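Asks: Sequence first, then the predicted structure:
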Amino acid sequence: MTIPPQPPQAPEHRARPAGWVSTGLSWRDGRAVLGAARGAQVHERAVAPGVEVGWLLGGPRRCVGAWLAGATERTPCPHHAVIDPGGGATQCPACQSVDRGLALARDQILDDGRTYLLYLAWFGEGLLKVGLTAEQRGDSRLLEQGALAYAFTARGALPAVRRAELTVAASGLARERYKSRIKTEQWWSHGDVPYRRTVLGDARARAHRLLDGHAVELLADRPMVDHVERYGLAGGAPEAYREIAGLADGAVLAGRLRAPVGRHLFLDQTDGSGPLLLDTRLLTGWTLSPVTGRGSEGLVLQERLRPPEPDTQEALF
């Protein structure tokens, strides 16, 4: 399969960018890595708490290519296409049209011969998600989504697991997706481990009743897995932080990393101004150059504060 041609673009859009282009953050074998590419070369760096980073961003922001069917590595965008500097998309339309992961999410792949797992993931009070992932990926998809806790629920071929997913979603027990902002707002307060396990256990039992008669293997004995401590959120998110809402050519992103939360990174600032929160999808497509001795600058920031606790005292009158 090849990436289809795009309409003709201006010469500067076709020029190959210099330096390393960020391909974002991913999880493999329980480990978070930041990736970057330069042509066919790929570089990955483990993300761990306490690591100091400093990057100068160079533009324009470019498409990072696509994962083609049967490929073991990402195929670079042959058009070197420029993408929206502030958008959530990290691929041009041509690469989106052939990306295997997007095709799967859009139900454009009916079956691929692999075994899939149905999962229930908990992102906070009232935020239960149902989804599927290839068994060979383990829990990488759950980690990338920032699931605070999850339980594998059923197993089978793609068509059967997809039908099971739709059945659970249609029942109202869980939804198929949540926006990133809704998830991050739950980081301040998420109960304790026994509570999360109880919620997931009850939900899985209900899902199994819904799936009675489906052509899937029901997984009643798989453990409830909790990621809150791994994400560094046992005490909740910072009381106050600034979320990065936009990046630009010439911006500097620097700081000391905290534990990654899904595809998000908290960076403590050396000037004591409080941590920044980066959705690494915004970083994807920018050319990165290492810098030292400089603070973060050129960023669009939004203040985030822990909401006040609800007033549960009964009114006197």
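Replies: Everything's here; your move. Numbering: from 1, shown residues only.

Asks: alpha carbons only for contacts and neighbour counts from here, please
Replies: OK.

Asks: wait, what's in contact with residue 241?
Replies: Residue 241 makes contact with 274, 275, 276, 277, 303, 304, 305, according to C-alpha atoms under 8 Å, 6 or more residues apart in numbering.

Asks: and with 10 Å instead?
Replies: Applying C-alpha atoms under 10 Å, 6 or more residues apart in numbering, we find residue 241 in contact with 266-268, 273-277, 301-306.

Asks: what's the answer for residue 161, then?
Replies: Counted by C-alpha under 10 Å, 6+ apart, residue 161 has contacts 115-119, 131-133, 154-155, 167, 214-217.

Asks: Put this next to the first one:
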Amino acid sequence: MAGVVWRSGGVGWSGGSAGLRWWGGRVSPVVYGRPLAFRAVGGRACAGARGNACPVGAAVPGRSTGGLCADCARLDRAHSVAADTFADDPRPYRVYLAWFGPGTVKAGITGEHRGDTRLREQGAVAFCWLGRGPLMGARRTEEVLRQALGVPDRVAYERKRALRVGPPDAGARAAELAELHARALGVGGWGETLEALPFTAHDHGELFGLGALPPLDGTVAELVEGGVVTGRVLAAAGPDLHLGVPDGRHLVLDGRLLGGWGLARAGEGEPWSVPVGGAPEARTEQDGLF
């Protein structure tokens, strides 16, 4: 409704589809081909940590991808799996290989109870499971296999965006994962703490809408007060929305930049008025281990 302002919670994945999340729990589905037009208003506020409101209602810089103030970010990190503060978590975890483009694969872990949501959240075009078991065993196995396979535990979002435009077909993606999976099974020791899982390639190319993306022209640098974003949704991967904008460009809006902004509906005909940076360079070689 025109004039209504909702506070954004960014882009998320649930039930196999992307959605625009809002403070208070509402979700608006992201539908490919449909228009997206909004104006940023009311400043950008900290979303708070672990489901709790920021106690001081802090402002957040426009270019921050975390969407949290420094104090809430520390609290959020302290209670994350990545911080290894829950070593006694009894739930099973899975180690995976995630494919983002030719020669660009990472290893990671996720809670088995989350299914493949974590892979969608980070924009993995394809992935396979390697093993399952307790958290600390999965953590150790992740490190062993990263070193043995020569793959990192992180891939920069700039690289992901560049490589997902015009990727090889699903068969080629699966073949690269299969080769690494076979090599991982040959690495000794980790099978004593985790259950090795057989190879199955899982592909998100169709789910993300990557079939025919045009060359990428740039990425949104930040939202600004009163700034307008307008276009049509071409694809969604991880937190990113790929937009075809009225002047013919293909731009990426990182949904993490939305978190904490008040968003009001704008008209499709309103001119684009938020800063845009250049397109990331596509490279297929991986950097060294992170």
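Replies: Yes, it's here. On a predicted model such as this, the values are computed, not experimentally measured, just so you know.

Asks: now the contacts of residue 161 of the first structure: which count as buried?
Replies: Neighbour counting with 16 or more other C-alpha atoms under 10 Å marks 116-119, 131-133, 154-155, 167, 215-217 as buried within the contacts of residue 161 of the first structure.

Asks: Please enumerate the helices of the stretch 101-250 of the second structure.
Replies: 117-121, 135-149, 157-163, 170-185, 205-208 (DSSP state H, counting those that start in this stretch).

Asks: The residue nearest to residue 242 of the second structure when sequence neighbours are not counted - how many residues pack around it?
Replies: The shortest distance from residue 242 of the second structure to any non-neighbouring residue, by C-alpha to C-alpha, 6 or more residues apart in numbering, is to residue 252 (4.6 Å). The local packing of residue 252 of the second structure (other C-alpha atoms under 10 Å) involves 26 other residues.

Asks: Name the helix or strand for residue 252 of the second structure, please.
Replies: strand 250-254 (DSSP states H and E).

Asks: Relative to the first structure, which residues correspond to that strand?
Replies: When the first structure is aligned by TM-score structural alignment, the counterpart of strand 250-254 of the second structure is residues 275-279.

Asks: Double-check residue 244 of the first structure against residue 278; I have them as touching.
Replies: Yes. In this structure residue 244 of the first structure lies within contact range of residue 278 using C-alpha atoms under 10 Å: 5.5 Å.

Asks: neighbour count winner among these two?
Replies: residue 278 (21 against 18).

Asks: Report the separation between the more buried one and residue 89 of the first structure.
Replies: To residue 89 of the first structure, residue 278 of the first structure is 15 Å away according to C-alpha to C-alpha, to the nearest Å.

Asks: circling back: nearest to residue 51 of the first structure among the buried ones among the contacts of residue 161 of the first structure?
Replies: Of all these, residue 51 of the first structure sits closest to residue 133, with 30.4 Å by C-alpha to C-alpha.

Asks: Aligned counterpart of that closest one in the second structure, please.
Replies: Residue 133 of the first structure maps onto residue 110 in the second structure, by TM-score structural alignment.

Asks: need the strands for the stretch 1-150 of the first structure, in chain order.
Replies: Ranges of strands in the stretch 1-150 of the first structure, per DSSP state E, counting those that start in this stretch, are 20-28, 31-38, 41-46, 52-58, 115-122, 128-134, 149-157.

Asks: thinking again about what came up before, residues that sit against both of residue 244 and residue 278 of the first structure, list them.
Replies: With C-alpha under 10 Å, 6+ apart, residue 244 of the first structure and residue 278 have common neighbours 253, 301.

Asks: burial count for the corresponding residue of the first structure for residue 124 of the second structure?
Replies: Residue correspondence to the first structure (TM-score structural alignment): residue 124 of the second structure is matched to residue 147. As a burial measure, residue 147 of the first structure scores 25 neighbours (other C-alpha under 10 Å).

Asks: can I get the helices of the stretch 101-250 of the second structure in TSV with distance to residue 71 of the second structure?
Replies: Compiled in TSV, those are given as follows (distance: least, C-alpha to C-alpha, whole Å):
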stretch	distance to residue 71 of the second structure
helix 117-121	24
helix 135-149	27
helix 157-163	25
helix 170-185	39
helix 205-208	34
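
Asks: Tell me which of these sits nearest to residue 27 of the second structure.
Replies: Among the helices of the stretch 101-250 of the second structure, helix 117-121 comes nearest to residue 27 of the second structure, with 15.5 Å by C-alpha to C-alpha.

Asks: Average offset of the closest one relative to the first structure?
Replies: Here the mean offset of helix 117-121 of the second structure against the first structure after fitting is 0.7 Å, by mean C-alpha distance after the TM-score superposition for the first structure.

Asks: Mind giving me the packing neighbours of that helix?
Replies: Counting contacts by 3 or more C-alpha pairs under 10 Å, 6 or more residues apart in numbering; DSSP states H and E, helix 117-121 of the second structure packs against strand 5-14, strand 17-22, strand 93-101, strand 104-111, strand 126-133, strand 228-237.

Asks: Would you format those strands as CSV with distance to residue 32 of the second structure included?
Replies: Compiled in CSV, these are given as follows (distance: least, C-alpha to C-alpha, whole Å):
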stretch, distance to residue 32 of the second structure
strand 5-14, 14
strand 17-22, 10
strand 93-101, 21
strand 104-111, 26
strand 126-133, 20
strand 228-237, 5
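
Asks: so which of those gets nearest residue 182 of the second structure?
Replies: Using C-alpha to C-alpha, these put strand 126-133 closest to residue 182 of the second structure, at 9.6 Å.

Asks: Following superposition onto the first structure, what is the mean distance for that closest one?
Replies: Looks like 0.5 Å for strand 126-133 of the second structure (mean C-alpha distance after the TM-score superposition for the first structure).

Asks: Now do that strand and helix 170-185, the angle between them.
Replies: Strand 126-133 of the second structure and helix 170-185 are oriented at 30 degrees to each other (axes from the mean of the first three to the mean of the last three C-alpha atoms, to 10 degrees).

Asks: if we can go back for a sec, quickly check the contacts of residue 161 of the first structure for the two that are furthest apart.
Replies: 115 and 167 (18.7 Å).

Asks: Would you mind measuring from residue 104 of the first structure to residue 163 of the first structure?
Replies: Taken as C-alpha to C-alpha, the span from residue 104 of the first structure to residue 163 of the first structure is 14 Å.

Asks: ugh, typo on my part, it should be residue 199 of the first structure
Replies: 23 Å.

Asks: same thing with residue 292 of the first structure?
Replies: 51 Å.

Asks: Give me the more crowded residue out of these two.
Replies: Legend: neighbour count by other C-alpha under 10 Å for residue 292 of the first structure and residue 163, higher for residue 163 (15 against 12).

Asks: so who does the more buried one touch?
Replies: Contact analysis of residue 163 of the first structure by C-alpha under 10 Å, 6+ apart lists 169, 211, 214, 215, 216.
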